[in-house]
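*Asks:* whatever this is, show me its structure:
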Amino acid sequence: MPVPTFSGYRRLTKTHRLSAAGVAAAGAAALAFAVVPGSAEAEQAPKAQALSAKPVAEQHAGSVGKIEKDSLTQQSAEAAKKAQAAKAKAEAERQKKAAAEMAKKKAQFAAEAKEKAAKAKAAKERAAKEAANRSKARAAVAPKQYPNNLDGWIREAMDIMKKHDIPGSYEGIHRNIIRESAGDPNAINNWDINAQNGVPSIGLLQVIKPTFDEYHVEGTKNSQYDPVANIVAACNYAADRYGSMDNVDSAY
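*Replies:* Next up, the predicted model:
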């Protein structure tokens, strides 16, 4: 049944009033009991509250500490991971740089080796060229050497004859020398008409003094007994009278 109201307020029934009074009395008694000095319950209450609050505080502190510890552990792990990554990156860069330096040194070494080889080749070619030039210069300056025998005498005489346009072959010269003196540059004829006239035939090609003097070639020795001078003068005379020593087959 609804509670009657007056001026907007609900009117309490007798039962409600008794219940409210009981609650108020019980509350006052509890309050009086709590503040009475010297009461054992009053003294034990704060301790009990402290004891009951301590495990909660410790539990709370433990939870906070664990969270902080876990957070620090995670931060430490992340820092270690970052440090390891930075170290790996630095090592990779170092290795890359070292590889680049090695490649640079290899390229430089190859270039230096190539340059050195080129210089050595150029020096070798230059030395060979200089040696060839020296040999050519010596050949141009040094007189040609001939053996001191009949073959050498004929060849030297023919070189001089070539310079003075005097004809005559090796065979023609050699053939007439063998007939006239048997290859003896000191041969002399003391019995023929020339000898009787006081101008004996002398040398390899048996040339008399007047003929030798007239047909002597400059640059050779002025002696009938010199084998080269004797051959050149005789061939010069034969060329003038017979066209060439090759055309002489008997006493001339």
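*Asks:* going forward, measure contacts between C-alpha atoms and count neighbours the same way
*Replies:* Will do.
*Asks:* quick one: secondary structure of Ile166?
*Replies:* Put simply, Ile166 is coil when judged by DSSP: H, G, I helix; E, B strand; the rest coil.
*Asks:* to compare with the earlier structure, here is another sequence to fold:
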Amino acid sequence: MPAAAMPAARTRRPRTSRLARILAVAGTGAAVVALPLLGAGTASAAPAATSTAATTVAGYPNNLDGWIRESLAIMAERGIPGSYDGIYRNIMRESSGNPLAINLWDSNAAAGTPSKGLLQVIDPTFAAYHVPGTSFDPFDPVANITAACNYAADRYGSIDNVFGAY
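*Replies:* Now for the predicted structure:
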């Protein structure tokens, strides 16, 4: 007696969160996309969303390298001069790469306007040199870099010409 034919098993595609699908579309490289998605279909997988995004809204890595590169792209659109090396050198001197750095001890702080962010910009300078299309938050890394470079370009010709406190 022949064995009864069994219907072919249908496999269900594991559900992924909308965030995971968005990351897959917005990711800039296969490694960025693959890592958050691995194991997403198992019951024991960790949640796909984390408290910090892997990329910025513009798709750059959400780290110092990405912030500098995103700022350089905005600067190029606006004709603001500066190089990766010049920005990086000044960030390392001013904040050691901490976007939440704030100086509470210098003359600016004593006057009530402490220097803030990666390139230690005071609020009046940030407001005066803010670049449209960036955040109005001086602690936003891209906005801080771009405004500081705009100021340095106006005052010194370029952030590349800044080798000390400015």
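*Asks:* in the stretch 51-200 of the first structure, which spans are strands?
*Replies:* With DSSP state E, counting those that start in this stretch, the ranges of strands along the stretch 51-200 of the first structure come out as 188-189.
*Asks:* return the residues in contact with the counterpart of Ala109 of the second structure in the first structure.
*Replies:* Counting by TM-score structural alignment, Ala109 of the second structure corresponds to Ala195 in the first structure. Counting by CA atoms under 8 Å, 6 or more residues apart in numbering, Ala195 of the first structure makes contact with Asn189, Ser201.
*Asks:* separation between Ala195 of the first structure and His164 of the first structure?
*Replies:* Plainly put, Ala195 of the first structure is 31 Å away from His164 of the first structure if you go by CA to CA, to the nearest Å.
*Asks:* one more: Ala21 of the first structure?
*Replies:* Counting by CA to CA, the gap from Ala21 of the first structure to His164 of the first structure is 173 Å.
*Asks:* for Leu205 of the first structure, same thing?
*Replies:* 19 Å.
*Asks:* check Ala30 of the first structure too.
*Replies:* Distance, Ala30 of the first structure to His164 of the first structure, by CA to CA: 166 Å.
*Asks:* just want the most central residue of the second structure.
*Replies:* What sits nearest the mean C-alpha location of the second structure, by CA atoms, centre = their mean, is Asn62, with 3.6 Å.
*Asks:* and that one? What does it align with in the first structure?
*Replies:* In the first structure, Asn62 of the second structure lines up with Asn148, judged by TM-score structural alignment.
*Asks:* in stretch 212-226 of the first structure, which residues are buried?
*Replies:* Residues of stretch 212-226 of the first structure classed as buried by neighbour count (16 or more other CA atoms under 10 Å): Phe212, Tyr215, His216, Val217, Thr220, Ser223, Gln224, Tyr225, Asp226.
*Asks:* can you put these in JSON lines and add secondary structure?
*Replies:* Shown next, in JSON lines, are those (three-state DSSP):
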{"residue": "Phe212", "secondary structure": "helix"}
{"residue": "Tyr215", "secondary structure": "helix"}
{"residue": "His216", "secondary structure": "coil"}
{"residue": "Val217", "secondary structure": "coil"}
{"residue": "Thr220", "secondary structure": "coil"}
{"residue": "Ser223", "secondary structure": "coil"}
{"residue": "Gln224", "secondary structure": "coil"}
{"residue": "Tyr225", "secondary structure": "coil"}
{"residue": "Asp226", "secondary structure": "coil"}
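*Asks:* pick the one among the residues you listed closest to Asp246 of the first structure.
*Replies:* Closest approach between those and Asp246 of the first structure, by CA to CA: Tyr215, at 17.4 Å.
*Asks:* for the closest one, which non-adjacent residue is spatially closest?
*Replies:* Among residues not flanking Tyr215 of the first structure along the chain, Ala233 sits closest, at 5.1 Å (CA to CA, 6 or more residues apart in numbering).
*Asks:* quick check: which element contains that neighbour?
*Replies:* In the assignment (DSSP states H and E), Ala233 of the first structure maps to helix 227-242.
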